[in-house]
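Visitor: One predicted model, sequence on top.
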Amino acid sequence: MKNRARFVDVEGRPAIRFEREYPYPQERLWSAVTDPAELSRWFPAAVDIELREGGTITFTDEPGAEPTKGTILACEPRGSLSYTWEGDELGFTLNPTPQGCLFVFVNVLGDRETAAMVAAGWTVCLDEFDALLAGEPPSQETDSEAWRPVYESYIAEGFPAGAPVPGQGGETS
């Protein structure tokens, strides 16, 4: 599988990290990680974002469900964005390269045991991110069809697992 997550330590906390190189300018990737219309294509929740340090980001996961809120921890236009989301911290760094842009995404985990589950979810989401950037249509595969084998592969690689899987009746693997 391409573009796998790595399980890393960030200041003593468990995290997953993705690095991907794109042949697109930094501004294009910035739009894809900050524009709610573009986020709706690949991010796992609808997002309303106040792009400034200390701003609010609102996540609506399911229709009719109560939205959750996070805080913008850092916002450097076109360069980096980080915020909280339900006990996790998400950070995006966009570094221009001669060929386009290096995209680095780090999800600092609130719970170590969610690593395999979160890595698999982001792998599926970032595949949609790739398709969005390339101008391709969305995948026709359902999230659970795409997610399950990726999740199992992260467990096989030794990523921490054991947290209940949402929508799986409390199943942990």
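Guide: Right, received. Where do you want to start?

Visitor: going forward, measure contacts and count neighbours with C-alpha atoms only.
Guide: Will do.

Visitor: which residues in this protein form strands?
Guide: With DSSP state E as the criterion, the chain has strands at 6-10, 13-22, 46-49, 56-60, 68-76, 80-85, 88-97, 100-108.

Visitor: Take this one as well and set it beside the first:
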Amino acid sequence: MIELDPRMGEARTDGEGVTLVFRRRYAKPLAKVWAAVTDAERLSAWFTPTTIERLEVGGRMEIYFPLLKQDSTATIVTLEPMRAFAWAWHEADYDTLVRFDLAPDGDGCRLTLTHSGLRPEDGPETLGGWHAYLEALEAALEGLASPRDFLARWKAALPLYGAEPGATTLNAGVRL
């Protein structure tokens, strides 16, 4: 029997797109995890520099990827305090949906991250990306400064998802 790493994300094909799902348990109060995914300053500490115009359905988000020198926008589509937060992420030629679902779990919190509407060719690099970001979230919840070492964490995660760092090009054409 093969034992799977519970930190691994999974990919499912749904019609013409791909949906990624990650499940994590954090030994932190739900309110702390909620703040980490909905407060722009806390989100920026583990994800990537992000601003949130208004934390409400219809609110606009600006997401900046320094490595790619690329801005993108998103619109908040779900906001159920302490339960669910989702945004429609506006890519250059299509939209995806990023959703965080939270649930209390004893003295901690369960988080499910779902990223849907991806193109099949984006699956492995996006799995590696969210894997790296969720590692940074864990550190941020522990009060540790999350160094901006995304590229190193991402490169380490890629082989877990069948991609090789030397053979991968980020969406914006940055070759690794």
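Guide: Cool, the structure landed. Here the structure is a predicted model, which is why all the values come from computation and not from measurement.

Visitor: And the TM-score between them?
Guide: In this superposition the chains share a TM-score of 0.81, using TM-score structural alignment, normalised by the length of structure 1; 164 aligned residues with a Cα RMSD of 2.7 Å.

Visitor: quick revisit: out of the strands of structure 1, which is closest to V150 of structure 1?
Guide: strand 6-10 (13.3 Å; Cα to Cα).

Visitor: so what secondary structure elements neighbour that closest one?
Guide: strand 13-22 (3 or more Cα pairs under 8 Å, 6 or more residues apart in numbering; DSSP states H and E).

Visitor: Return the distance of the aligned partner of F92 of structure 1 in structure 2 relative to D71 of structure 2.
Guide: Under the alignment (TM-score structural alignment), F92 of structure 1 pairs with F100 of structure 2. Distance of F100 of structure 2 to D71 of structure 2, given as Cα to Cα, to the nearest Å: 21 Å.

Visitor: Between the two, which has more neighbouring residues?
Guide: Between F100 of structure 2 and D71, counted using other Cα atoms under 10 Å, F100 has the larger neighbour count: 22 against 13.

Visitor: Longest helix in structure 1, please.
Guide: helix 115-134 (DSSP state H).

Visitor: Would you mind getting the average deviation of that one from structure 2?
Guide: Overlaying structure 2 shows helix 115-134 of structure 1 at a mean distance of 0.6 Å from the equivalent residues (mean Cα distance after the TM-score superposition for structure 1).

Visitor: what's the matching range in structure 2 for that helix?
Guide: So helix 115-134 of structure 1 sits over residues 123-142 in structure 2, by TM-score structural alignment.

Visitor: Next: stretch 146-154 of structure 1.
Guide: Against structure 2, stretch 146-154 of structure 1 falls on residues 153-161 (TM-score structural alignment).

Visitor: Count the neighbours of E135 of structure 2 for me.
Guide: E135 of structure 2, neighbours per other Cα under 10 Å, totals 18.

Visitor: which residues touch it?
Guide: Residues counted as contacts of E135 of structure 2 (Cα atoms under 8 Å, 6 or more residues apart in numbering): none.

Visitor: Next one: it from D107 of structure 2, what distance?
Guide: From E135 of structure 2 to D107 of structure 2 the distance is 20 Å (Cα to Cα).

Visitor: residue closest to the middle of structure 1?
Guide: Nearest to the mean C-alpha position of structure 1, counting by Cα atoms, centre = their mean, stands W122 at 4.6 Å.

Visitor: how about A74 of structure 1, what's its match in structure 2?
Guide: Per TM-score structural alignment, A74 of structure 1 is aligned with T78.

Visitor: distance between the ends of stretch 18-31 of structure 1?
Guide: Criterion Cα to Cα; first-to-last residue distance in stretch 18-31 of structure 1 is 18 Å.

Visitor: List the buried residues in stretch 75-85 of structure 2.
Guide: Neighbour counts over stretch 75-85 of structure 2 (16 or more other Cα atoms under 10 Å) mark 75-79, 82-85 as buried.

Visitor: Can you check what angle separates the longest helix of structure 1 from strand 6-10?
Guide: Helix 115-134 of structure 1 and strand 6-10 are oriented at 110 degrees to each other (axes from the mean of the first three to the mean of the last three Cα atoms, to 10 degrees).

Visitor: Thanks a lot, catch you later.
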